[in-house]
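Undergrad: take this sequence and fold it.
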Amino acid sequence: MAAFKGIWTKGFWRAVSGEYLATLIFVLLSLGSTINWAAEEEKPPPADLVLISLCFGLSIATMVQCFGHISGGHINPAVTVAMVVTRKLSLAKAMFYVLAQCLGAITGAGILYLVTPAAVRGSLGVTTVNSNITVGHALLVELLITFELVFTVFATCDPKRTDLGGSAGLAIGFAVAIGHLFAIPYTGASMNPARSFGPAMVTLNFEYHWVYWIGPILGGILAAGLYEYLYCPDPQLKNRLSQVFHKDASGKYKEVESEDIAIKPGSIHTIDLEKPEKKDPFQDQTEVLSSV
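TA: Presented below is the predicted three-dimensional model:
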């Protein structure tokens, strides 16, 4: 129960509901761009990949801008898992985030299903693996495009950087659009397990659905780990670890009892939804931890 102690607050449930609403709007608007309204014609035109890519990218950029200060604007289980492995979000809170994202995606896809005529509904934007590539290649593509996305999230929201300018949300939106421009012909460019789960649940089409969970989550973990621990490590990480672990007489490292150490407030950068930190208003964009 200690792990769930922090969730019994109004601020946390506000954040969870924000993830639900942001994912709902994102999935509804983005999947809407995949509807081919000329499907009833004798020779319907092919899907407009540029239109779809821009709609996904701009939708994410908008949702990040709207919900970043409320929930962190993850809108993506792969981003949430990346925050967990880099200790920016607790596992207990992440479980609620992922559940909210999946429910939001189902709701958004369900609304689109209801308002769209059956004749043009098609597959409702369900992500599918191109028959000309193997499932292994599809998994690799999803891993790579999600790596690109999550690396962008961490790079544009890094509080240690002093060279950041412009909109973090727009940069993340561009990363989503780029991933779609490249990968739609391969896998439908999910980059987001919730985005794939919503329409799959509504249409009950789960063919190779596991690809759209394992690929993005592995890509997110890899990107987060490389950024946080290799390319841009926290210079105070070693000092913090020495406060938590010490070497005993036998040469083995043991965890220091919590009452024996004093960690300065704010020394570890985490998302604490119960006790929001006082921040410089000009740093808001770098604190957004979000994505598709």
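
Undergrad: contacts and neighbour counts: CA atoms only from here.
TA: Will do.

Undergrad: what ranges does the stretch 1-150 of the chain have for its strands?
TA: Secondary structure of the stretch 1-150 of the chain (DSSP state E, counting those that start in this stretch): no strands present.

Undergrad: residue 49: neighbour count?
TA: Number of residues near residue 49 (other C-alpha atoms under 10 Å) recorded here: 17.

Undergrad: and this one, please, so the two structures can be compared:
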Amino acid sequence: MEGKEEDVRVGANKFPERQPIGTSAQSDKDYKEPPPAPLFEPGELASWSFWRAGIAEFIATFLFLYITVLTVMGVKRSPNMCASVGIQGIAWAFGGMIFALVYCTAGISGGHINPAVTFGLFLARKLSLTRAVYYIVMQCLGAICGAGVVKGFQPKQYQALGGGANTIAHGYTKGSGLGAEIIGTFVLVYTVFSATDAKRNARDSHVPILAPLPIGFAVFLVHLATIPITGTGINPARSLGAAIIFNKDNAWDDHVSVSLLTKFTIQSKVSIIG
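TA: This next block holds a predicted model:
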């Protein structure tokens, strides 16, 4: 009983009481910044946890594309927006899936599910180049397979309804689409850096548990804002997988000129903040 009483009094974060920002909770005594991840870490290749993490990223991205592409197709198939979940439903599908999948995979791979997030964390030296490349490959393969399964189940509807591929809406220029994707990707990755900040995790034990919530909510809000412009990419794997399986000129043109350029240029700015 004494041990239990002590645990309750001290708390899971090992501080006698909640301490505000700027107090000893953030001192060098209580928190030490982890060293930067090495650029190359060959030892990872001999670890099962390394390969398991990549498999988790593959499965998560596969499920993400499968559910979200089906949602987009369902909305487009409806005779009018009132007969379907509409843009809000699509946004909830994307945000909700990210929330669920980050929660499921955070303890295995970190729950990236997005090459933009992986690349940003690599630039911030949060993971090695070896792991970053492996994650990105598995994420893209998972996205391709997820979109491919949807097309396999409904080939005619998939082609007729656009396959969930990102294209710039009529009336918008590529510059408008680029701007929307840059801001949207920044919001997402900035939220990821904030939600997974190691100093906050050390101070408040509840922060790691709640991390999937703000990340999923950020995805939801960005989709509300940018679906009418580009269909919302903010995820190179999601855009690439849908473009490969849909395989139409307009999807490829918009994907290459806006989507990929946006994701991998915004990360340098985010990594500086992180």
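
Undergrad: what would you report as the TM-score here?
TA: Here the TM-score for the pair of chains, by TM-score structural alignment, normalised by the length of structure 2, is 0.76; 224 aligned residues with a C-alpha RMSD of 2.0 Å.

Undergrad: what are the contacting residues of stretch 51-60 of structure 1?
TA: 26, 29-30, 33-34, 169-170, 172-178, 180-181, 291-292 (C-alpha atoms under 8 Å, 6 or more residues apart in numbering).

Undergrad: with stretch 233-253 of structure 2 instead?
TA: In this structure, residues lying in contact with stretch 233-253 of structure 2 by C-alpha under 8 Å, 6+ apart are 61, 65, 114-116, 136, 139-141, 143-148, 151, 158-159, 162-167, 181-182, 184-185, 188, 255, 259-260, 263.

Undergrad: buried among the contacts of stretch 51-60 of structure 1? Need that as a selection in ChimeraX.
TA: Command for ChimeraX that selects the buried part of the contacts of stretch 51-60 of structure 1, burial taken from 16 or more other C-alpha atoms under 10 Å:
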select :26,29,30,33,34,169,170,172,173,174,175,176,177,178,180,181,291,292
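
Undergrad: residue 233 of structure 2 is in what secondary structure piece?
TA: Using DSSP states H and E, residue 233 of structure 2 sits within no helix or strand.

Undergrad: and it? What does it align with in structure 1?
TA: Using TM-score structural alignment, the partner of residue 233 of structure 2 in structure 1 is residue 190.

Undergrad: quick one: its match from residue 207 of structure 1, how far?
TA: The gap separating residue 190 of structure 1 from residue 207 of structure 1 is 14 Å, by C-alpha to C-alpha, to the nearest Å.

Undergrad: with neighbour numbers in mind, choose between those two.
TA: The neighbour comparison of residue 190 of structure 1 against residue 207 (other C-alpha under 10 Å) goes to residue 190, with 28 against 12.

Undergrad: so how far is stretch 194-209 of structure 1 from its chain's centroid?
TA: In terms of C-alpha atoms, centre = their mean, to the nearest Å, the centre of stretch 194-209 of structure 1 is set 17 Å apart from its chain centre.

Undergrad: just stretch 90-105 of structure 2 next, same as before
TA: That offset, for stretch 90-105 of structure 2, works out to 9 Å (C-alpha atoms, centre = their mean).

Undergrad: again, but for stretch 156-165 of structure 1
TA: So, by C-alpha atoms, centre = their mean, the centroid of stretch 156-165 of structure 1 is 19 Å from its chain's centroid.

Undergrad: and the end-to-end length of that stretch?
TA: By C-alpha to C-alpha, one end of stretch 156-165 of structure 1 lies 9 Å from the other end.

Undergrad: what comes up buried for it?
TA: So stretch 156-165 of structure 1, judged by 16+ other C-alpha under 10 Å, has buried residues 156-159, 164.
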